[in-house]
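Asker: need a structure here:
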Amino acid sequence: MNILILGYGKMGKIISQVAEERGHQIVAKINIENVADLDHLDTSKIDVAIEFSQPGSAVGNITWCMQHGVPVVVGTTGWMDDKDGVTNLCKQKDGSLFYTSNFSIGVNIFFKVNAFLSKLMNDQEAYKATLEEIHHTEKKDAPSGTAITLAEGLIKNNQRYSSWELQNDNTQQKEGTLPITSKRIDPAPGTHIVSYKSEIDDITINHTAHNRKGFALGAVLVAEWLPGKKGVLSMDDFLDF
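Answerer: The predicted model follows:
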């Protein structure tokens, strides 16, 4: 396959390495310094794009892919305020857009465990839910996209919570609101912790990523799968949970 890399930071470099190890060709590596090179690419020779840039660049990169008929796999988080517009553009262009907040197979299993536990805790009013995420200091968005996905899964399956809120030292927890704590620490693996706490005991589930290779491999596997498919797709489609 011929793959276009949009965003050539730490993740983009690992994705390129994994893709080449799997026998794919990288047609271009685009970042903020050479974004003008997009205008000179032969899109007929691009099978798929993998987008891991920054929140401020993601929508522009996705739009370019939709306008040029390039299927795109998106791992950048922090642009969800524009999700409806991007979804509509994908439909208008009959495009192929795959988005997930996390490409790790383990994390996506964790999403399902989180949803199941949330259902079990629905009637257990003695327990209060909290969510904590820890990342390195270079991560720009807070809470992380993975934390938001976990929060949405918990809220969907537990009628005692209707929204989430990012906490700081002065925030008072509101009834019906799931508090999220974000920490930025170096060095730190990506860690997500969901807890249900009561006066008697705590129930906690957590996922810790040891390195980025699992995310990169997941993105490349999805890129191999995506061409020929249409619409806005997610890990539920890819993993067929």
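Asker: only C-alpha atoms for contact and neighbour calcs from this point on.
Answerer: Will do.
Asker: Can you tell me how far residue 227 is from residue 5?
Answerer: Applying Cα to Cα, to the nearest Å, the value for residue 227 to residue 5 is 15 Å.
Asker: ok, now residue 154?
Answerer: 33 Å.
Asker: cool, and residue 21?
Answerer: Separation of residue 21 from residue 5 (Cα to Cα) stands at 15 Å.
Asker: which residues touch stretch 17-28?
Answerer: Stretch 17-28 is contacted from outside by 1, 2, 3, 4, 5, 16, 46, 216, 217, 220, using Cα atoms under 8 Å, 6 or more residues apart in numbering.
Asker: Using CSV, lay out the residues you listed together with neighbour count, distance to residue 53 and secondary structure.
Answerer: Below are those laid out as CSV (neighbours: other Cα atoms under 10 Å; distance: Cα to Cα, whole Å; DSSP: H, G, I helix; E, B strand; the rest coil):
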residue, neighbour count, distance to residue 53, secondary structure
1, 18, 21, coil
2, 16, 19, strand
3, 24, 15, strand
4, 25, 12, strand
5, 24, 9, strand
16, 24, 13, helix
46, 19, 18, coil
216, 25, 13, helix
217, 21, 17, helix
220, 23, 15, helix
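Asker: please give me the structure for this one as well, since I'd like to look at both together:
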Amino acid sequence: MPKIALLGYGKMGKTIEQLALDAGDEIVLRLNADNATALTARNLQQADVAIDFSHPQTGFKHVEACLKAGVPVVSGTTGWLDRFEEAKTHCLQQKGAFFYASNFSIGVNLFFALNQKLAELMNDWPAYQPSMTEIHHTQKLDAPSGTAITLSEDIAARLKRVEGWHEGTDAAEGQIPIQAIREEEVKGTHEIRYASAVDTITIRHEAHSREGFAKGALQAAHWLIGRKGVFGMSDMLGL
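Answerer: You can find the predicted model right below:
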């Protein structure tokens, strides 16, 4: 069974750890703010794969360190995607393996596919204007969520009258307004609305626990071992 490095040992890291141990995997590194100096090539190379759920400020650093050490890395950390293309370039240069998803829930990725199809249909119905609300726990540092950004970018890529997104309700024409709400103990809710003068169409995903995200991340880690390249959930799930 694979040896795993956990980069980030908060609630998500501990949930992944429990699932991994139940599956017979071995955890060889648990990295958090208290032992950040343990992020060395030697320590990383003990692992067959690394899983990063850390902090927006450390996400790129962790991915880069794994790629330099020749260790496949699965990243679920959001808020650092301004450097995502740089990470992809590093991966290809190092001939490494990098798996990124803004959300590892199987249900959310089915929701992504539904969102894409609905956006395509809406090209024929200009009376409907899209908007979005995302709700997460108060410990989530980035807003909007990475999942909300993925959903909005998927809409913009398919709906001709949409060019981008804007956090808040004062979006300009052609932008999707995203309302980001932070509440205690909310695991993650995303709602997309298409409103017209006469009705509203809504699709919604609500997570009930962290286990769905953790299962997907662990599945991705197992899947990534032995592969080379840059991957996402659509590659693993065949969506």
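Asker: and residue 179 of structure 2, what pairs with it in structure 1?
Answerer: Under the alignment defined by TM-score structural alignment, residue 179 of structure 2 corresponds to residue 181 in structure 1.
Asker: Confirm that that match sits in a helix.
Answerer: No: per DSSP: H, G, I helix; E, B strand; the rest coil, residue 181 of structure 1 lies outside any helix segment and is strand.
Asker: Which residues are in contact with it?
Answerer: Contacts of residue 181 of structure 1 by Cα under 8 Å, 6+ apart are 131, 132, 133, 143, 166, 167, 168.
Asker: Now do the helices for structure 2: every range, in order, please.
Answerer: When assigned using DSSP state H, the helices of structure 2 occupy the ranges 11-22, 41-44, 59-69, 84-94, 106-121, 146-158, 211-224, 233-237.
Asker: Out of those, which is closest to residue 199 of structure 2?
Answerer: Closest of the helices of structure 2 to residue 199 of structure 2 is helix 106-121, at 15.7 Å (criterion: Cα to Cα).
Asker: mean shift between the closest one and structure 1?
Answerer: Comparison of helix 106-121 of structure 2 with structure 1 after fitting gives an average deviation of 0.3 Å (mean Cα distance after the TM-score superposition for structure 1).
Asker: Residue 163 of structure 2 contacts residue 172, doesn't it?
Answerer: No: using Cα atoms under 8 Å, residue 163 of structure 2 is not in contact with residue 172, being 10.1 Å away.
Asker: For these two, indicate the residue with more neighbours.
Answerer: residue 163 (16 against 11; other Cα atoms under 10 Å).
Asker: and the more buried one, what is it in contact with?
Answerer: Residue 163 of structure 2 makes contact with 156, 174, 175 under the criterion Cα under 8 Å, 6+ apart.
Asker: Pull the contacting residues for the first one.
Answerer: Counting by Cα under 8 Å, 6+ apart, residue 156 of structure 2 touches 162, 163, 164.
Asker: swap the cut-off to 10 Å and go again
Answerer: 116, 119, 120, 150, 162, 163, 164, 165, 174, 175, 176 (Cα atoms under 10 Å, 6 or more residues apart in numbering).
Asker: now do residue 229 of structure 2
Answerer: Contacts of residue 229 of structure 2 (Cα under 10 Å, 6+ apart): 72, 88, 91, 92, 93, 94, 95, 96, 97, 98, 99.
Asker: Next: residue 77 of structure 1.
Answerer: Residue 77 of structure 1 neighbours (Cα under 10 Å, 6+ apart): 52-56, 58, 99-102, 139-146, 148.
Asker: could you redo the last one with a cut-off of 6 Å?
Answerer: Neighbouring residues of residue 77 of structure 1 by Cα atoms under 6 Å, 6 or more residues apart in numbering: residue 145.
Asker: Distance-wise, check it relative to residue 52 of structure 1.
Answerer: 9 Å.
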